[in-house]
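>>> 3D model of this:
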Amino acid sequence: MRKLGCLATLLVILGGATLGWLTHDWLGAGPAAKPVAVIVPEGATLARAANELQRAGAIRSAIRFRGFARLLGNGQAIKAGEYAVPAHASASDVLTLLQEGRVRQRLVAVPEGFPSILVHEALMKADGLVGDVAVPAEGSILPDSYAYQKGDTRASVVARMQKAMRDYLAAAWKRRKPGIAVSTPEQAIILASIVEKETGKPEERRKVAAVYANRLKRGMPLQADPTVIYPITKGKPLGRRILQSELRAKNGYNTYAEAGLPVGPIANPGRASIDAVLDPARSDALYFVADGTGGHVFANTLEQHNANVKKWYAIRHARGEM
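Now for the predicted structure:
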């Protein structure tokens, strides 16, 4: 009887200890005082993941984590990836995080109109990406925010960016309106890159596209300042006024010195600018100039345009810019 009593007492003690561990280690607040990063390698077992979690300070005990996971978990497999474990997350919540694969998302952003040289800089600065990559071909990247995980290669991210552009351009080209000024998807990207750099107002894109379409159809030079700047800076801001010698330079890009499209894109245009080129506004406008509000005023004749230019110069004089 004495032995049976001792055994019962021992079971009670062990049961109390298990309940304490359950409350403290499994359901209670975790030990991490701040969010911690944990990488679960591809093919890692629950034991390997538990060791990584304990090493990072996300859980108290790898052994007890595994035990409770097997006893109380739903049996779902854990998923590989980089995780941001919240501060004081319970071990139960950590297991759910790994089972649901809620990996940390890192993003590299490509704004509309970004030249490829700046895309390359953003990729090289992106934390967690590995490997080198060449500057992508201008106009080959679709502006967007691209998710990646730590350890992904820069080349793989560029491949996804370029596939996104190819896919979008192919779909947009099928929707093009008849009678547009460009005859190939490649020409559409070139013209869209100019439209992208000429206006920051979404509502103006189709009208700017119409101006350049009208000029192309008449054999008029496009006279787009961004095409003059591109050979000088590869798309980065010039930071000064364009020189007369630069306006006369013949380099394949200068649309003042030569009629027609430049030899290649001058930036990576976004979806809206591509769409504008493939469906420009109905307009007879051949000219536009800044209106002082961030937008432009459009004109059908040179006489109207010259009057608008005078108004723009007056605004700049009043601002002390000239």
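
>>> Please count neighbours and contacts with C-alpha atoms only from this point.
Fine.

>>> What is the neighbour count of G239?
By the criterion of other Cα atoms under 10 Å, G239 has 7 neighbours.

>>> Now it: which helix or strand?
Assigned by DSSP states H and E, G239 belongs to neither a helix nor a strand.

>>> List the contacts of R271.
For R271, the residues meeting the contact criterion (Cα atoms under 8 Å, 6 or more residues apart in numbering) are L142, P143, Y168.

>>> Columns neighbour count on top of those, output as a markdown table?
Output for the contacts of R271, formatted as a markdown table (neighbours: other Cα atoms under 10 Å):
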| residue | neighbour count |
| --- | --- |
| L142 | 26 |
| P143 | 22 |
| Y168 | 15 |
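
>>> Among those, name the ones in helices.
Secondary structure assignment by DSSP state H places Y168 of the contacts of R271 in helices.

>>> With respect to G239, which of the contacts of R271 is nearest?
Closest approach to G239 among those (Cα to Cα): P143, at 23.6 Å.

>>> any idea how far the closest one lies from I194?
In this structure, P143 and I194 are 15 Å apart, going by Cα to Cα, to the nearest Å.

>>> cool, and A213?
When Cα to Cα is the yardstick, A213 and I194 sit 12 Å from each other.

>>> Second chain to compare with the first, below:
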Amino acid sequence: MWRHVAANALTFLMVGLFLLGGLILWGRAQYDAPGPLSEAVCVQVDRGSSMRRVSNDLAEQGAVTSAAIFRIGADYEEKTGQLKAGSFLVEPEASMQEIVDTITRGGASTCGTEVVYRIGVNRVSVQVRELDPATNRFAELASFEPGVDETPPEYSETIAEADTRLRIAMAEGVTSWQVANALNTLDILEGEISETPPEGSLAPDSYEVRRGDDRAALIARMTAAQEANIAAAWEARDADLPIDSPEELLTLASIIEKETAVADERPQVASVFVNRLNQGMRLQTDPTVIYGITRGEGILGRGLRRSELRAETPYNTYVIPALPPTPIANPGRASLMAAAQPDESPYIFFVADGTGGHAFAETLDEHNRNVARWREIEAERAAAGEAASE
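Next up, the predicted model:
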């Protein structure tokens, strides 16, 4: 009898183990399988939230088929205690495993609302926007120029939310004074930038920040990023460049940055300046003269005078036969690489062509024809402007 009972018990145990193994395999398959979402959703994880609360929210939004399997999988991977606060984009058909990875790895929020402080060449602006998960595009909620426009209520409401993403977007071609001045006015940061960083030493980019971050620490991040950019460009430079140091490369890149806003033109503009340096010609570029006047503290706001083009200053490349002594702005990676690897061209002249780009020339006669055409375009635009104002 006891032998029969033991045999039955062993059978039940084996069946139970078999069923348990099958259940585990089924649960694992569910955990790794593509999820039920047909459109992306934004999942908000509040500070102090639990994996149970998040899993239930995901189930309510239709992102997971089982909140329990989601939690068990997170426990199995030892990620339950790694839950991070923020707003996270969950892509269509994301598996439970992928969602767990998204909400536990940390880093910047990938959806929800954000405030972008844009430091541009001509102005500083603030943009409040929100990501639409379905289209993966941002919708603007408000935009204003601090100190000029009235602060919209959308900004005050959004900035008060703990999960709002904050970014500082520094444009290519801004000066170090413009960056320092703008950062000193942002009320989300602390500390003070007492000295303007060296010109060209800050990397144009988008920087994630938090309320209360130190301004000097942010400048240090920008500086480290630019040092890496310069080192990479210097390492990749053409062997026959008429450039003797990374500092000269940076200066040339800053001139390229200020001369064209057309990305594809940068290597061609670089070729003109390299050709001029190789031939011992003056660079003859207006942005350096302007920098010599403003020292990068704001924009000139007018045309250059003949006396300024003739004045012998360290930054007047119509007079000096070389690069100016320092960069004239903070160039981005593309301009640094253009300076390091310019196009091979015969051009030594260029002038605006009315499209936002430039007309390039090999000879002075050809250049003069391009200049004459540009003067015609300027006159036509001036006449059209006067007619429109009448």
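
>>> what residue of structure 2 matches up with N268 of structure 1?
For N268 of structure 1, the equivalent position in structure 2 is taken to be N330, counting by TM-score structural alignment.

>>> do T199 of structure 1 as well
In structure 2, the residue paired with T199 of structure 1 is T260, using TM-score structural alignment.

>>> Check the burial of its match by counting its neighbours.
Neighbouring residues of T260 of structure 2 were enumerated by other Cα under 10 Å; the total is 18.

>>> now do Q99 of structure 1
When counting by other Cα under 10 Å, one arrives at 17 neighbours for Q99 of structure 1.

>>> Also L364 of structure 2?
By the other Cα under 10 Å criterion, the neighbourhood of L364 of structure 2 contains 11 residues.

>>> and T18 of structure 1, what helix or strand is that in?
With elements taken from DSSP H and E, the one containing T18 of structure 1 is helix 2-21.

>>> ok so, going back, okay, the contacts of R271 of structure 1 in JSON lines with distance to N251 of structure 1 next?
JSON lines is the format used below for the contacts of R271 of structure 1 (distance: Cα to Cα, whole Å):
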{"residue": "L142", "distance to N251 of structure 1": "26"}
{"residue": "P143", "distance to N251 of structure 1": "27"}
{"residue": "Y168", "distance to N251 of structure 1": "30"}
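
>>> which residues sit in contact with the residue lying closest to I39 of structure 1 once chain neighbours are set aside?
For I39 of structure 1, the nearest residue in space outside its immediate sequence neighbours is E82; the separation is 4.4 Å by Cα to Cα, 6 or more residues apart in numbering. E82 of structure 1 is in contact with A37, V38, I39, V40, V103, R104, Q149, K150, counting by Cα under 8 Å, 6+ apart.

>>> any idea which element the second one lies in?
Using DSSP H and E, V38 of structure 1 maps to strand 36-40.

>>> buried ones in that strand?
For strand 36-40 of structure 1, a neighbour-count test (16 or more other Cα atoms under 10 Å) marks V36, V38, I39, V40 as buried.

>>> how about the aligned partner of W173 of structure 1 in structure 2, secondary structure?
The criterion is TM-score structural alignment: under it, W173 of structure 1 has W234 as its aligned partner in structure 2. Assigned state for W234 of structure 2: helix (three-state reduction, DSSP: H, G, I helix; E, B strand; the rest coil).

>>> what ranges do the strands span in the stretch 1-150 of structure 2?
With DSSP state E, counting those that start in this stretch, the ranges of strands along the stretch 1-150 of structure 2 come out as 41-45, 86-90, 113-119, 124-132, 137-144.

>>> And for structure 1?
When secondary structure is read from DSSP state E, structure 1 shows strands at 36-40, 81-85, 106-109, 145-148, 287-290, 296-299.
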